[in-house]
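> just a sequence and a predicted model for now, questions to come.
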Amino acid sequence: MTSKHVTHWINGKPATAAGRQGDIYEPSTGRLSGTVDFAAQPEIDAAVAAARAAFPGWRDTSLTQRVKILFRFRELLAEHRDELARLISSEHGKVVSDAAGEVARGLEVVEFACGIPHLLKGGFSENVSARVDAYSILQPLGVVAGITPFNFPAMVPMWMFPVAIACGNTFILKPSEKDPSASVRLAELWAEAGLPDGVFNVLHGDKVAVDGLLRHPDVKAVSFVGSTPIARYIYETAARNGKRVQALGGAKNHMVVLPDADLDLAADAAVSAGFGSAGERCMAISVVLAVDPVGDELLAKIKDRTQHLTIGPGDDPTSEMGPLVTREHRDKVASYLDSGVAQGATLAVDGREIQVPGDGFWLGPTILDHVTPEMDAYKDEIFGPVLSIVRVTSYDEAMELLDANPYGNGTAIFTNDGGAARRFQNEVEVGMVGINVPIPVPMAYYSFGGWKSSLFGDSHAHGMEGVHFYTRTKAVTARWLDPSHGGVNLGFPTNG
């Protein structure tokens, strides 16, 4: 029996709608745990109308008052961090500690947005001409939307809406229908913090809801995180409809291990970055480029560590890795094991062999060795706990593979050679780089985003690029009466 019903949040309150619904599952058991409403055009129009009506008042709300609400929201997030983590774990499957870390990283962006009075300061130049001053101001866009993935149902939305709302915009969130409850809980916390009705809204659904936002004339900008094919579609459709777009796409993140690296550190990093959150994250390490002669030793260390991972339900405090989000996704990920072997790889660790009670969506840590660039396991974004080991003969060969890859989201190098590390960070065609750090997710005051097919648009998420994305610059040139000239009009009307 289903136990919950998740619906939209429009104009400061829940908004139940008759019509299509989707199922919500508990990944660790495979049990159907609830349903979620899917938005049709009436709900889309209602959310946009509420956001549009709220915009003038929120835009004109003082920065001091905005920050008071942001600080209160920040405190409520901290108070409810464990509750949110358990909610995320129940629908996504990731372990509670991982979910709590997700909330903490989102909280960092809220804290960054609390500095909005400083971040919105424009420029000023006095006397650019005789008694003429010039200055610039940053103003909000209006109604903006965020379309976010299942893998981080709290963190990724919080890459977007704290900055957008702090800048004076109103926001519509379209979260993944696979794990929708966290978004509604965030809306409730916003309301408790004192955010005016209509400033933050949540629309659930599928492509109907997405297309409705992309084409709505009152939506001024769209932020997206997801796969590259969908990011391209979001970018092209929204841009064609006159919107500003930041669309963050997929990834195939490589980790280069040089012969001088600390192999214990590298093995620990490969396991945590490859199998954390069951590999369902865009910053997961998918490929280890082992530079000769370290391949065999590194593989042995990684295999040993996978044997000591505890696989189990997310709400079990001893679990280090949970299930995948849906049965269909688990089956798709598992298919790469057979195709990898058929195409010539060696199955060093088979994640299908794990034994977990129940009918959950389980696949354990998996390692494919001797993978080559022609294989599907190398080319595709698997988005699961499958780590590919590619043997290379040199740093230069590793760089050739990295540069040829169509993705450019994140990468890492493990080495004790400072010169090699500096050369790597300078040469690699990737947006986020880790040096002896496996998952180089930037802090909130920097910006998150990749290069190549991992980004459509020209703005990364949060940090100052986020502030610029959610504002537009107005340049003002002003001349005023000069009292020292007896009130002579120097060019503007006396009531100017």
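Done, it's in.
> going forward, measure contacts and count neighbours with C-alpha atoms only.
Will do.
> which residue is nearest the centroid of the protein?
Compute the mean C-alpha point of the chain, and by C-alpha atoms, centre = their mean the closest residue is V156, 3.6 Å away.
> now do the same contact list for that residue.
Contacts for V156 (C-alpha atoms under 8 Å, 6 or more residues apart in numbering) come out as G106, T148, P149, V225.
> what of L263?
Contacts of L263 were listed using C-alpha under 8 Å, 6+ apart, and they are L298, K301.
> run through the strands of the stretch 351-496 of the chain in chain order.
In the stretch 351-496 of the chain, the segments counted as strands under DSSP state E, counting those that start in this stretch are 366-369, 386-392, 407-408, 410-414, 432-435, 451-452, 455-456, 471-479.
> below is structure B, check it against A:
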Amino acid sequence: MRRVAVHDIGHYIAGGAGETEAARYGDVFDPNSGKVQKRVALGTAADLDRAVAAAEAAQPAWAAVNPQRRARVMFKFKELVEANMEELAHTLASEHGKVIADARGDLMRGLDVIEFCCGIPHAMKGEFTHGAGPGIDVWSMRQPLGIGAGITPFNFPAMIPMWMFGVAIAVGNAFILKPSERDPSVPVRLAELMREAGLPEGILQVVHGDKEMVDAILDHPAIAAVSFVGSSDIAHYVYSRGVAAGKRVQAMGGAKNHGIVMPDADLDQVVNDLSGAAFGSAGERCMALPVVVPVGEETAERLRAKLIPAINALRVGVSTDPEAHYGPVINAAHKAKVENYIQMGVDEGAELVVDGRGFTLQGHEKGFFVGPTLFDRVTTKMKTYQEEIFGPVLQIVRAHDFEEALRLPSEHQYGNGVAIFTRNGHAAREFAARVNVGMVGINVPIPVPVAYHTFGGWKRSAFGDTNQHGMEGVKFWTKVKTVTGRWPDGSASGDNAFVIPTMG
């Protein structure tokens, strides 16, 4: 074991940072310049074993802490994150590429879940029935699973880890986080702040790595549950391998969210909403809105006429530019992937209205920038429609009527989020009830539920039957124990010994 260099990022195990047994490292880029700024240790099963051993030693005592005291740690952690907001936001932006305002939003949305966790004593209350049988009471209690793990993506390096570890730790588990190796600094800093907030050593740990570490987590017999967010193919892999190993698994995958625009919609508001929902964070969101479906040719033409100048007016800039609407994508490989999808759209016959390829920023020519892109006359047969692009690309798919617009998201392989823009309450109500998608927005372009509800899609957007955070999160990270109790008064004759007591 050796201590990593100053500019390298090591694991955070047993309350300490900087040690690793890894022989391999991954580059951490500054997407604004295209330069390598740090390296991150790519861990081994031995690193995970050390984290698990520390978790096993610490978790029973943490589970025995009463829930209001666990909640106080969450209160203090929230306070510390807010006090360090600017440091965290700038670090996040420097590794991810999103603009500072968006980085703050990443942190704040994670803190929403931490706020929910501050009320964990209420969320963990069980059920009670007095007099379920003669002198018999029945009650239930929620107890932690033991050790949980989270595998999180690059696009929300603060929010999604907090979605996972906040609830898991608040209910009494120890937690091992494997963040994306592309932007790992903020997750480590969050673990340090949790320790500063009073969390015992070994309860929240961070291990870095690639597929080798993921497989080690999925196979480790001491890890009871795994939460994952990433692409659908990997989500399916994580779910299948984790369940086969006897774990509880929730695995959130990709998306292709649609925005249905009815003829009566306020198009100025729609265009404003689409600008942020399709292009914010360079489109690197599972709740981005990359497909807009105008209903009727007249609606399509009016929408297109308004979209073109709005898209051309978008400012792409470095993360620290306060005037920029969005920054670079995460790395060179992802930039190439997005630009390849744009070319694919052209080859498939879609009309390229605004081309974002070849975008450069003076002084940052090697940064990973992709300009905003707009396609029209996209069809459901096109691979660019069927697959998630995950970049600043908006596609117009024209629908003849409401029923066709309803079918498009309902029949797509992904079912994460969808939105409808209309002034018609009946149309909105009908759409929300019938669409085959997990999260629905009505005149809300990114329908991410508030923290005390739950987040989760359908179809290939989610594997497993329990959603993220809220009460679904509490259920995922706990197991229910039901107790049937009787305090006899000494008068029982024993005549009913062969009858179920609660049937008396």
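It's in. The model shown is predicted, which means the values in this text are computed figures rather than measured ones.
> what's around the alignment partner in structure 1 of F368 of structure 2, how many residues?
In structure 1, the residue matched to F368 of structure 2 (TM-score structural alignment) is F361. Neighbourhood size, F361 of structure 1 [other C-alpha atoms under 10 Å]: 22.
> my read: F361 of structure 1 touches L324, true?
Yes. Assessed by C-alpha atoms under 8 Å, F361 of structure 1 is found in contact with L324 at 5.4 Å.
> joint contacts of those two?
Joint contacts of F361 of structure 1 and L324 (C-alpha under 8 Å, 6+ apart) are P27, R330.
> show me what Q37 of structure 2 aligns to in structure 1.
Using TM-score structural alignment, Q37 of structure 2 pairs with S33 in structure 1.
> whoops, L352 of structure 2 was the one
L352 of structure 2 maps onto L347 in structure 1, by TM-score structural alignment.
> what are the contacting residues of stretch 294-310 of structure 2?
260-263, 267-268, 271-272, 275, 353-354, 396-402, 405.
> also stretch 199-212 of structure 1?
7-12, 21-22, 36-41, 43-44, 47, 50-51, 54-55, 58, 147, 165, 169-177, 180, 183-184, 187, 190.
> filter those residues to the buried ones?
7-12, 21-22, 36-40, 43-44, 47, 50-51, 54-55, 58, 147, 165, 169-177, 180, 183-184, 187, 190 (16 or more other C-alpha atoms under 10 Å).
> from those, which land in strands?
Members of these lying in strands (criterion: DSSP state E): 8-10, 21-22, 36-37, 147, 170-174.
> A290 of structure 1 matches what in structure 2?
That one, A290 of structure 1, aligns with P294 by TM-score structural alignment.
> now do the helices in the stretch 351-500 of structure 2.
Along the stretch 351-500 of structure 2, the segments classed as helices by DSSP state H, counting those that start in this stretch run 383-386, 402-411, 425-434, 470-476.
> and G198 of structure 2, what is it in contact with?
V73, K76.
> ok so it is a strand residue?
No. Assessed with DSSP: H, G, I helix; E, B strand; the rest coil, G198 of structure 2 is coil; it does not lie in a strand.
> helix/strand/coil for P309 of structure 2?
helix.
> map it across to structure 1 for me.
Using TM-score structural alignment, P309 of structure 2 lines up with D304 in structure 1.
> tell me how many other residues crowd that match.
Neighbour count for D304 of structure 1, taken as other C-alpha under 10 Å: 12.
> same question for E403 of structure 2.
By other C-alpha under 10 Å, the residues close to E403 of structure 2 number 11.
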